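1. Below is the sequence, then the predicted model.
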Amino acid sequence: MRARQPDTTGFVDRDGVRIGYEVHGDGDVTVLLLPAWAIVHSRLWKAQIPYLAKRYRVITYDPRGNGASDRPVDPAAYDVHTQAEDALAVLDAAGAQRAVLVGNSFGSILAYLLAALHPERVAGAVLIGTTLNVTGRDDYPLAQALLTFDEDKGSDEGWNRYNRHSFQRDFAGFVRFFAGEAMNDPHSTKHWEDAVSWGLETTPEALAATLSDRAGVPPAKSAERLRALAPRITCPVLVVHGTQDRIGPVFLGRSVASLLRAPIVELEGAGHCPQARYPVQVNRLLRRFVDETVQAGTAADSEPRRTGPSRGPRREASRPRVLYLSSPIGLGHARRDLAIATELRSLVPDARIDWLAQDPVTRVLATAGERVHPASRALASESAHLQAESCEHDLHVFEAVRRMDEILVANFMTFLDVIQQEHYDLVVGDESWDVDHFLHEDPAVKRARFAWLTDFVGYVPMPAGGERERLLTADYNAEMLGHIEQHPDIRDVSIFVGDPDDVVDLPFGPGLPGIREWTQAHYSFAGYITGFDPASLGDRSHLRRELGYHPDETVVIAAVGGSGVGGSLLRRVIEAHPLAAENVPGLRTIVVTGPRLDPASLPDAPGVEKRAYVPDLHRHLAACDLALVQGGLTTTMELTATGRPFLYFPLRNHFEQQIHVPHRLRRYGAGRAMDYATATPEAIAHAMTEELGRTLTYQPVDGGGARRAATLLAECL
């Protein structure tokens, strides 16, 4: 799911070759994100588009040879000047007279040519990971490969793959190799996978044709022509280059910056595509370049201002301010966060709490009378993405989070805007994975103390994922461990919602520490937070009467929370009702669909009631005789705290529901896990009958977690 859909899409016809383009936003300044080599397309800029489009009109287009554009195989179609003129045609089609050009790799060559040959159309240029060779040197792999591109090396290993003949023999192998060279940064598995998938959208014939006008040309000859154009470039230019770029070595960027007397920002340790691996840094550089250099008319050779770890704008009053981020993945976060906020206000009475949150969490907050920050409306929907990723009672949440990368970047940039424009003393992130990750990636943007909350630690591979998933989860875990080790001051406090024994006793991965021992060393433990005091519900018989449940009926509630993945489970429960009713007199089944399922989408059945979103669902669960729920931690622990019997059905491939939650529930002796794959309506009905007759022996749930968590937050204030 994309973080932002284009406002306009279209095609331009260039001598029979169609070029597909998109337009995002409607700002006064136009930014044209140029395509790189045709081995990728405009999705390379997915982490930049949502942020830039809030301020500028952003135009992207796919290069001839990939994406929505045509894939001619005639080498003449890929002349570099022809490709540069594609950019002008797209600007014309979008009605843009001038634009700031941003080019990565080959795209920087296009930006250089356009700035020199069409200065009236170029307001500024940013060259990222440039492959412009103005030195004439040929002592690096790409230069050597271009010189010998038409020669059959007889080998398909390493840079020998960068060869017309190797393309034909094993194109997929070449794409994987080149993606690895371009995305060589540590912890870049997702970016490598993206690059491979985009590369496989073109053909070996088209890709070979793109190199025909450069193959065999001595670098000294092309460098002479490029240097001759330099005096014609008068617009502001910024060079951005990774120090570990294996496609265009950093000396290329330094040479271009020197030739043009332009500033260069070297990103330490970055590879060829820093806009993918380090999007926050690149987004900040692009915005600063446009705002301070182009819009304000700053001289082209001035160094972009660097930001330090300031504490944000001066606040107008001494009242402490808290920005609270509550995860939209499950409504339970909202209720526990409200409980923490209530306790925090009792400890710090003058604290003002603003919430940066998404639907459906904002519904809970609005009902509670909380202040939802207006910037919340700009957040891309994480819950909608997860719903789109799910199928029948199945959510591979680890992969879904990986594929949510552009949404997480976009939402972090919204958060960053908020904390840069307003003063906050404390940011509280309840499983705000984007904020925690990017604060560690770019510590200079931290503006306030940061408190991190979570109820699980560590990605755990699912068996169906095999060796690949074992390696990927270990890599993601290793990245997180490295973040904490390198920047221990980012999290001012880390709070685990639970007790030490609630943490799974598993390794983070091969050669990595154990999850429980590491968590005990790096977290404070609040105990579990139900979000309500079970004692406040009063006498259960009185609660049943208040909610309309009669003494002579057996009330079963089936609920699937805030996601839309639970429809298939509810259908099975509806089918199970008449079977269970044969053995349970007075059975009344209530199906709660939550905010994302339409009750009308489920079948009707005698004895079954359908209800939409129920704000005080925990009260109904406390009053019921049996609950049937998914494997989410919040609902199952609410049932544990109120001593209710329940069946829970963990989502398939959901590592938290399959591993972390059952581990915790086993500690309390609570609930009965059922495998959805074998949970036929008959099996569900049989289990309902058994659970209704079982004597419960749950361990008690400590009710002081919210107060302990709030005390830790108050210390940050």
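-> Right, received. Where do you want to start? Numbering: from 1, shown residues only.

2. alpha carbons only for contacts and neighbour counts from here, please
-> Will do.

3. Looks like residue 61 contacts residue 35 (just checking).
-> Yes - between residue 61 and residue 35 there is a contact under Cα atoms under 8 Å: 6.6 Å.

4. Residues that sit against both of those two, list them.
-> With contacts defined as Cα atoms under 8 Å, 6 or more residues apart in numbering, the residues adjacent to both residue 61 and residue 35 are 41-42.

5. pretty sure residue 354 belongs to a strand, no?
-> Yes - per DSSP: H, G, I helix; E, B strand; the rest coil, residue 354 lies within a strand segment.

6. and residue 241, helix, strand or coil?
-> strand.

7. List the contacts of it.
-> 128-130, 250, 253, 264-267, 270, 272, 274.

8. need those in CSV with distance to residue 477, can you?
-> Shown next, in CSV, are the contacts of residue 241 (distance: Cα to Cα, whole Å):
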residue, distance to residue 477
128, 29
129, 28
130, 32
250, 30
253, 33
264, 33
265, 30
266, 27
267, 24
270, 20
272, 24
274, 21
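
9. Can you show me the helices along the stretch 151-300 of the chain?
-> Ranges of helices within the stretch 151-300 of the chain are 164-169, 171-182, 189-199, 204-210, 219-229, 250-260, 274-277, 279-288, based on DSSP state H, counting those that start in this stretch.

10. here comes the other one, which I'd like you to weigh against the first:
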Amino acid sequence: MRTLFPVETTVRVDENCRLWVQSRGDEHAVPVLLVMGANTSGLGWPERFVDELAERYRVVRYDHRDTGRSSRVFDEHPYAIRDLATDAVAVLDALDIERAHVVGMSMGGVLVQLLLLDHPHRLRSATLFGSAALGAQLAGGSEEGDGLPGVDPRLLAMWERIFEQRSPEEELAWRVEHWRLLNGDVLEFDPDWFRELERRIMAHSGTHRESWAHASADTGGLDRGDELIGVTTPTLVIEAPEDPVAPPPHAEYLARALGGAKRVEIPGMGHALGEPVLGPLVSTIRRHVEEVEAERRG
């Protein structure tokens, strides 16, 4: 049976937590799991991006806890960032996916690093971008200890206001401005495109109120950068030279920490998935997946 349209399901992690999951593409195709960044619904992966990958693969995206349609549990049942990595394994288990190519953005890249260390048998390959290495800066480290550049001060100023209560229109405007800063200063920024993205996310979530649970979650257990050198899973690190969250040389540092990881730059890319980067990003991920699959076939 070929399933080319989106299929939605709910995955039960435990008695308190359920995750919204969507699968798109041929269910018998090679699986690709998308792991989004902090406080962001799975709909943060743009439709065009998912559709183009789904032309060749079975693409799975999901809402982290406290985002989208997944359970809002943090206030009563606090969890650690590392628990979000085990949620990704629960998604694979529920869909009977033994091994997947896993793509992680931002915090999602941190979670994929944990999967590389703790569940390597579940990964065919890994692709990371917009992410710090475990033990560095936002991934369980400190700005003083690793010598890497920190987050753009303009973003830090915005993040000081993340817990403010805003009306729906104020919240929409805040999110669009946030994306503008994340986009970087090189590639064209289309506010209408990101406004529509956020309207879809709000409609999907059923609320305009953003949960910032991941900003409060325990970061313990992330200081494992020294273990990355032992990773043998084929891994690609995508360099986003205009990334204001994990600016250069974060990608180079991460690729070195992973030993045999490849590094490819997408010129002008920041920390946002706007239209100008979608084509190059899909092509880069496809090329990595196809190379790994060709090697597996021998």
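-> Looks like it arrived, so ask away. Note that this is a predicted model, so its numbers are computed, not measured.

11. hang on, the earlier thing: what's the closest of the helices of the stretch 151-300 of the first structure to residue 633 of the first structure?
-> Closest approach to residue 633 of the first structure among the helices of the stretch 151-300 of the first structure is made by helix 189-199 (27.9 Å; Cα to Cα).

12. what's the angle from the closest one to helix 171-182?
-> Interaxial angle, helix 189-199 of the first structure versus helix 171-182 (axes from the mean of the first three to the mean of the last three Cα atoms, to 10 degrees): 140 degrees.

13. hmm, who's touching helix 189-199 of the first structure?
-> 38-41, 66-67, 175-176, 179-180, 183, 276-277, 402, 472.

14. still on that earlier bit, of the helices of the stretch 151-300 of the first structure, which is nearest residue 639 of the first structure?
-> For those, proximity to residue 639 of the first structure was assessed by Cα to Cα; helix 189-199 is nearest, at 37.7 Å.

15. That closest one against the second structure, how far on average?
-> With mean Cα distance after the TM-score superposition for the first structure, helix 189-199 of the first structure departs from the second structure by a mean of 3.9 Å once superposed.

16. residues of that helix that come out buried?
-> Neighbour-count burial for helix 189-199 of the first structure flags 189-192, 194-199 (criterion: 16 or more other Cα atoms under 10 Å).

17. Number of residues surrounding residue 225 of the first structure?
-> 11 (other Cα atoms under 10 Å).

18. Equivalent analysis for residue 544 of the first structure, please.
-> Neighbours of residue 544 of the first structure (other Cα under 10 Å): 18.

19. Quickly find the element holding it.
-> Following DSSP states H and E, one finds residue 544 of the first structure within helix 540-547.

20. what range in the second structure matches that helix?
-> Using TM-score structural alignment, helix 540-547 of the first structure lines up with nothing in the second structure.

21. Flag every buried residue along that helix.
-> Applying 16+ other Cα under 10 Å to helix 540-547 of the first structure flags 543-544 as buried.

22. now the helix or strand following it against helix 540-547, angle please.
-> Toward the C-terminus, helix 540-547 of the first structure is succeeded by strand 554-559 as the next helix or strand (DSSP H and E). If you take the same axes, to 10 degrees, strand 554-559 of the first structure sits at 70 degrees to helix 540-547.

23. Which elements pack onto strand 554-559 of the first structure?
-> In terms of contacts (3 or more Cα pairs under 8 Å, 6 or more residues apart in numbering; DSSP states H and E), strand 554-559 of the first structure is packed against helix 567-581, strand 587-592, strand 626-630.

24. Surely residue 85 of the second structure is in contact with residue 117?
-> No - with contacts counted by Cα under 8 Å, residue 85 of the second structure stays clear of residue 117, the gap being 10.8 Å.

25. Residue 453 of the first structure versus residue 59 of the first structure, what's the distance?
-> 38 Å (Cα to Cα, to the nearest Å).
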